[in-house]
Structures are given as structure tokens and as C-alpha cells.
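> please work out how this folds:
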Amino acid sequence: MTGPVDDVAARLRLIRTPSIGPVSYRQLLARFGSAAAALDALPDLARRGGGRLPQPPSPAAIERERQLVEKLGARLLFLGDADYPPLLAEIDNAPAVLTVRGDLSLTTRVPVALVGARNASAAACRFARGIALELATEGASVISGLARGIDTAAHEGAGTATIAVIAGGIDVAYPPENAALQERIAGTALLIAEMPPGTEPRARHFPHRNRIIAGLALGTLVVEAAPRSGSLITARLAGEQGREVMAVPGHPSDPRAQGCNTLIRDGATLVQNAADVLEQLRPIDARAAVRAPAPGWGAPPPEDASDAERERIGSLLGPVAVGVDELVRQAGCAPAVVQMVLLEMELAGRLERHAGGRVSLS
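Prediction:
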């Protein structure tokens, strides 16, 4: 953690406030300059958005979390810290804070996400274990989600060159049979969690975990996946983030291969071995294997909006997600004004953010 102790506590308190996600966290810091100033402004912002902000956690609760993280042998890693994973920092909804245990240098090797079916075939698990070992031997790191099936095989094959991203707290083992593997990864490789310690994983947490898996990696490789599986969500997120998407083909009669075959049909790279993966991901100059966060274009800090502008922007929103750029075009308002109205509505619990810079009414 960087920065004064009081600022670290204020940032964590802001992050842990309900209705504040990664995008709104960054916008609040850009608008108010510090987490403490943003916390003071939250009630008024939520009121303008037409709702009431849930109560931020108390300073005592934040101190208990920090003490528990330290007791677990972990640390808090904030977006903007020098050792925050550079590829993950590039995505528009990068986690504002992570809880980590282990060797962060693994994120600066050639990072490859390897995901697939939980009820995978024995042949697919053997393949995943073998290709993970080959990738690790060639200097890559293998990222997965510590689930049953392909994820477990990938972690086992990569050994000390693996990164596990879990959906619950850093101290919660899920599935329970992977408790020993999770502890081994934390001790010899790298374990990452976005949720606070003690959080039991719920269905809504897994898509958030998947965006981290995809965001950490230069490319995502899928080994067996049924249609509409979580692995395909990870692959879709990788594509939206501008990363490589790769898949291992399977027999057409096996439903567990349908997802991979569909990915290949839609343009994913067909992969048969580790050399195929590294050919896609390694640049001509190996020193550029992991790039610094791209500066890109950032939205201007949100600006105050008038009641008329709030009404105009709110009337354009509905249950179907729409791009923020489309809202700017149709509302005829400055981008900074649109961002402020959306921020107010999110803090009031009326707005939901989606991948690809899209929003909808909650």
C-alpha cells in the first residue's frame, strides 16, 4: 500500500461503500482529489441522483479488515500502486483494490489465462495440465480461477508459475476440496481476491472474477466449454479488452466442446500446443512482453449538472444497456456532465454498469 495511513483507510472505506464500483471510484477521486473529500460528498451526490446512499463502513470496520489481511499474511494492493499488475490496470473496470498473497512478479511474465469446463473430460484435464506445464517451462505464467476441472488441472500443471483468482475472500476456499491447492498457491505462487476477507463466493461474484482473469492476461485459452459457460464469459471479456482469444478444438459430438468450436468458428485462434499459444502472445522483442499501462484517452473529471440535464440524460436510460458515448451524443451534453449524472444515479442505486462502457437502469 502506498500513501499516508489515513489516506489508505479512506480509500478502502470509499471502495467498500455499497453502490461504488471501480468506475465510480476512479471518477470520485478525479472529481474530488482525495478519498476523504469524496466520502464527504457522497450523501449530496446520492440525493441528486434520486436516492439515498447506503452507509459507508465505519473506520473501525476498515481497521479490522486491514488487521485481518495482515494476520492472513496478505496485503492490500491499490490501483495506482507501483506493483499493481500493469495489464489489469489497462481495463476500464480494473479493481480499485486487490487482496494478494504471494509473488507479484508472476504478473510481469508472459501471462496466459487458461480456463474451461468444471465437468471436464479426463482427456481435457490431461491436456490442460500438460500445456500449463509447457507454458510455465517456457517462462509464461498461467492464470485461472481455481474451479474444479480445467482450472484445477491448469494450476497443478503450472506449479509455482501459476496465478489463482478467486471469487470469495482470500481466506475462503472454494471449492472446499481445493483448500490445500489454494494454500499451496498462496505460499509458492500468487493468490488474488477482489472481495474482502471472509466473503463467501456467490453467483454474482464469478463474472467479476472472470474479468480479472482476462484482464491479467495477454490472452485467454479455453479448453472445453459448454455453451453459455463461465469460461466463454471470460473469453468474451478478453476479446472486449483487446486481448487474444484462443481455443482448443473438440469433437463435434461432445457438448463440452461446443463452446470452443464456436469460438474458433467466430475467429478465435485454434491452439494445439504451447508453441501455438506463445506464437500468438510473444512479441518480436521479448522485452515488450508485458507493456506499461496504455495512457489512452480518459474521460474528463465529472462536472456538476443542471436539473434539466439530469432529466434529459435520465430519460434516455432504460433496462437495456446503452453505451455512454451514445448517451453523450443523444443528450447533447458535455461528456463530463453525462459522467456526473451517471455517477449520481449509480450512488443512488439506480444505475448498473456493464462491460464495454455500457449502462442501464438497475
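> going forward, measure contacts between C-alpha atoms and count neighbours the same way
Fine.
> so what's the spatially most central residue of the chain closest to, chain neighbours aside?
Central residue of the chain (CA atoms, centre = their mean): residue 212, 2.7 Å from the mean position. Leaving aside its sequence neighbours, residue 212 sits nearest to residue 88 (CA to CA, 6 or more residues apart in numbering; 6.9 Å).
> tell me the contacts of that neighbour?
Neighbour list for residue 88: 94, 212, 215-217 [criterion: CA atoms under 8 Å, 6 or more residues apart in numbering].
> between these, which sits nearest residue 320?
Comparing these against residue 320 with CA to CA picks out residue 94 as the nearest, at 23.2 Å.
> before we move on, the earlier item: spell out which helix or strand contains the residue nearest to the centre of the chain, please.
helix 205-216 (DSSP states H and E).
> which element follows that helix toward the C-terminus?
Past helix 205-216, the next helix or strand by DSSP H and E is strand 219-223.
> against which helices or strands is that next one packed?
If you count contacts as 3 or more CA pairs under 8 Å, 6 or more residues apart in numbering; DSSP states H and E, strand 219-223 packs onto strand 110-116, helix 230-240, strand 244-248.
> out of the ones you listed, which comes closest to residue 148?
Per CA to CA, nearest to residue 148 of those: strand 110-116, 9.3 Å.
> re earlier: the residue nearest to the centre of the chain contacts residue 165, correct?
Yes - the pair residue 212 / residue 165 is scored as a contact, 7.4 Å apart, by CA atoms under 8 Å.
> run through who's touching stretch 194-206.
Under CA under 8 Å, 6+ apart, the answer for stretch 194-206 is 65, 68-69, 95, 97-99, 166-172, 174, 209, 230.
> one more, please, to line up against the first structure:
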Amino acid sequence: MSGPSPDKTLRLSEAQRLAWLRLIRSENVGPSTFRDLLNHTGSAKEALQLLPELSRRGGKKTYRVCSHNDAVAELEAHEKVGARLVALGEAGYPPHLRHIDGPPPLLSMKGGQAAGHPKMVAIVGARNASLSGRKLAATFARDLGAEDYVIASGLARGIDAAAHDAALTTGTVAVFAGGIDILYPPDHDRLLAAILNSGGTAISEMPFGWKPRGRDFPRRNRLISGLSLGVVVIEAAKASGSLHTARFALEQNRDIFAVPGSPLDPRSEGANNLIRQGATLATSAQDVLEGLAGRIEPALPFDRDLMEPDDDTRFGPVEPDDKLRADIISALGPTPIDLDELIRFVGGNFRAVHVILLELELAGRLERHRGNKISLLM
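Predicted structure coming up:
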């Protein structure tokens, strides 16, 4: 899959790119909220003007909108380190990443164009990998690279590092949990330099200068699986972050391959469990190639491109009434419920319901969960 056709490729002006950056960096705006705001208002510029009022309706009196100066400073910081911000729908945006739930509206990217390659496989696994596990990761990466697959991983120690290193000559993508300028772990500076110098790509959805926290790694893992047609898991413990990547892969309709290991080694417990749960057992790259044979795009893709309308195009205003707002707040609670079920229950206009949910989310009162579920923060 080569991405959107030329006539549908997004082309942001510099003013629009700045507005997109301000919007995604504003308080309580995540990828899904960003998309809903554009659908509601028609453009990032219009959305920025409505943020304080929407938040106030949701119950928050003060709201932080990312300033023009802060956004300009971030753009300039990217340029200084040779990075760029690529918008969803633009040429160069990873093609398969468009087909996940809540794709990043803007990606920080540094290096070559490897992230735009249509054939990509993720290789993930234990940080404290055994020598055998590292050798397996390198062998899988080299053999898949020889068949024109780019390797995606998280630049962590162990399996990730071995896979990146073995794929330098054929293409690899490193996904950051922090900002594009924050390397973690910091001792992988030589490996990152080798990746970038060989035409590979580093990507991040986090703000420039963002230091990764524990909660940011699962968020990164959804990008690793989202970039790829399939995920290969090598040496993953029972509670490994690699299993988070596998779960994201399942939700994103990606193929999951697990390399079996000794039942005596706790580092193999997670991968062995994946096989029992239905993942494809893989002992060589050939098993992955056979599993992906003919696959050029993920199964059941969802079109997630965002197309900014012309300046004279506006969506019709939707003003939900107070009764619908009260009904929605009454129906929500700390237990996650399905969004479609909520819409059926309250019987409101689809767009009006989404506006109210936007108000609550911008006010920090709504939490989104996997599987299209939401809950109210009490």
C-alpha cells in the first residue's frame, strides 16, 4: 500500500500546520479528540477558537490553549535537529499507521523515508534478552530485510536493539516514547546514529523535549504495531511490554507471530502463551513470510486521513441542548460503556452527542478506553 492517491494527499499550508500543532498540543486534546474537533468545526483554526467555550460547557472554567509562540518554537526546534512534522494524510506519513484507532495527527520524524515503506514488520521482545534471543532477532531481521521488509521496533535494549542493528542495510524504524530529541535509553546514541545514517527513520508523536514516563511506552507500542503488517515477539515475559504490543496488533488486525522458547525460561512465558492463544508459531523468517504472503495492507483497514477543508468551507453548527447534556452525564459513570450503546440509549443526534463528549473530554472529565468505550471521571 502506497498511501493516499495523489488527488487525496493532504497538503497543509504553513499556517494550517501551525494550527494543527497548536491544537494537538492544547490541554486534553489527544488524537481521537483532535479528529472529532476537526469534524465538528471544519478546521484546526476554528477548533482553536472554540476550545475554551467547549471546555467551559464541560465544567472547566480555565483552559490552556497552546500559544502561537510555543508552536512556532517547537517547529523551529524540529528544524534545528533536522527533524520534521508530518501530518496524517501527507506524503511520507506511514501508510499503515493511518489505519489504526486514533492515529497521531502529527508525527515527528527524523532521518530517511523508511517509515513510508509499505512492507514493514515489527520485532519486539525482552530487554534482558538472552544471547540466543538476540541472535534470533538479528536473523529474523536480516532475512526479512532481504525480502524487502523494513523492521520496526522501539530502540530498547535486548531484542529491539538486535533487530535494529541487523536491519541497518535494509531499513529500520525506531519509535520513541518521548520527544524526537529525547533518546531512551541514552546509551543507544551510536545505534540511533547508525539508523539515521543508513536511511532509517526515528518517529515520535510526543512533543519536542518530552521525557518519557511509564505510561508513554504502551502508547509508543501501539505505533510500533500500527506501522506494521505483522508483529514478531521473541522472548517476552508474562507481564512484558511486548505483550502490550501484541494486544495492540490484535486490535489493529495485524498478524502476530511468536517465537517459542524454553518453558524453563521466564523470558519465554509470554511468547509461549501467545502461541497457545492462537498466534502463529514462528521459528524462522520463512514462517513470517508465509503468514504475510500477498498481504500489502492490514486486514479491515479504516480510513483515518484528515482533510482540511478550504477556508470558505464550514460545517453546520450543532448546539446540543441542556437536557441531552444532562442525560449523557447521568448515563455515564466510572465503568466504561460502549459509545454506540450510549448514543442509542440517550436517543440524541449523533453529532450533538459527540459535541457533548468533546466538552467533557476537554474539561478533563471523560476517559477513552479501548474498544470504543468511554467513562466519566468522578
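> residue in the second structure paired with the residue nearest to the centre of the first structure?
The alignment partner of residue 212 of the first structure in the second structure, by TM-score structural alignment, is residue 223.
> what range in the second structure matches the longest helix anywhere in the first structure?
Across the first structure, the longest stretch assigned as helix under DSSP state H is helix 122-137. Aligned by TM-score structural alignment, helix 122-137 of the first structure falls on residues 131-146 of the second structure.
> okay, buried residues for the matching stretch please.
If you call a residue buried by 16 or more other CA atoms under 10 Å, then stretch 131-146 of the second structure has these buried ones: 133-145.
> go on, stretch 228-246 of the second structure?
Those would be 228-238, 240-246, for stretch 228-246 of the second structure by 16+ other CA under 10 Å.
> then stretch 249-269 of the second structure?
Neighbour-count burial for stretch 249-269 of the second structure [16+ other CA under 10 Å]: 249-261, 267-269.
> looking at those residues, which one is closest to residue 342 of the second structure?
Taking these together and measuring to residue 342 of the second structure by CA to CA, the closest member is residue 251, at 21.6 Å.
> picking that back up, so which of the buried residues of stretch 249-269 of the second structure would you say is closest to residue 300 of the second structure?
Ranked by distance to residue 300 of the second structure (CA to CA), these are led by residue 253 at 7.0 Å.
> which residues touch the equivalent of residue 265 of the second structure over in the first structure?
With TM-score structural alignment defining the correspondence, residue 265 of the second structure maps onto residue 254 in the first structure. For residue 254 of the first structure, no residue meets the contact criterion (CA under 8 Å, 6+ apart).
> quick one: neighbours of the residue nearest to residue 359 of the first structure when sequence neighbours are not counted, just the number.
Leaving aside its sequence neighbours, residue 359 of the first structure sits nearest to residue 353 (CA to CA, 6+ apart; 4.5 Å). Neighbour count of residue 353 of the first structure, defined by other CA atoms under 10 Å: 22.
> aligned partner of residue 353 of the first structure in the second structure?
Residue pairing (TM-score structural alignment): residue 353 of the first structure is matched to residue 368 of the second structure.
> and the contacts of whatever helix or strand residue 259 of the first structure lives in?
Secondary structure from DSSP H and E places residue 259 of the first structure in helix 258-265. Residues from elsewhere that reach helix 258-265 of the first structure (CA under 8 Å, 6+ apart): 222-229, 232, 246-250, 252, 270.
> make it 6 Å
225-227, 247, 249 (CA atoms under 6 Å, 6 or more residues apart in numbering).
> so is the nearest residue to residue 117 of the first structure once chain neighbours are set aside in a helix, a strand, or just coil?
Counting by CA to CA, 6+ apart, residue 225 is the residue found nearest to residue 117 of the first structure once chain neighbours are left out, at 4.9 Å. The local conformation at residue 225 of the first structure, judged by DSSP: H, G, I helix; E, B strand; the rest coil, is coil.
> before we move on, what about residue 192 of the first structure?
Here residue 192 of the first structure is recorded as strand under three-state DSSP.
> what does it correspond to in the second structure?
Here residue 192 of the first structure is matched to residue 203 in the second structure, going by TM-score structural alignment.
> please list all residues in contact with the nearest residue to that match once chain neighbours are set aside.
Leaving aside its chain neighbours, residue 203 of the second structure sits nearest to residue 109 (4.5 Å; criterion: CA to CA, 6+ apart). By CA under 6 Å, 6+ apart, the contact set of residue 109 of the second structure is 83-84, 202-203.
> tell me which two of these sit farthest apart.
Longest distance between any two of those is 10.6 Å, between 84 and 202; criterion CA to CA.
> tell me which of these two has more neighbours.
Neighbours of residue 84 of the second structure and residue 202, each counted by other CA under 10 Å, are more numerous for residue 202; the result is 26 against 20.
> nearest residue to that one other than its sequence neighbours?
Sequence neighbours aside, residue 174 is the residue nearest to residue 202 of the second structure in space, at 4.7 Å (criterion: CA to CA, 6+ apart).
> what lines up with that neighbour in the first structure?
Match for residue 174 of the second structure (TM-score structural alignment): residue 164.
> quick check: next helix or strand after the helix or strand harbouring its match?
Residue 164 of the first structure belongs to strand 162-166 when assigned by DSSP H and E. Per DSSP H and E, strand 162-166 of the first structure leads on to helix 179-188 as the next helix or strand towards the C-terminus.
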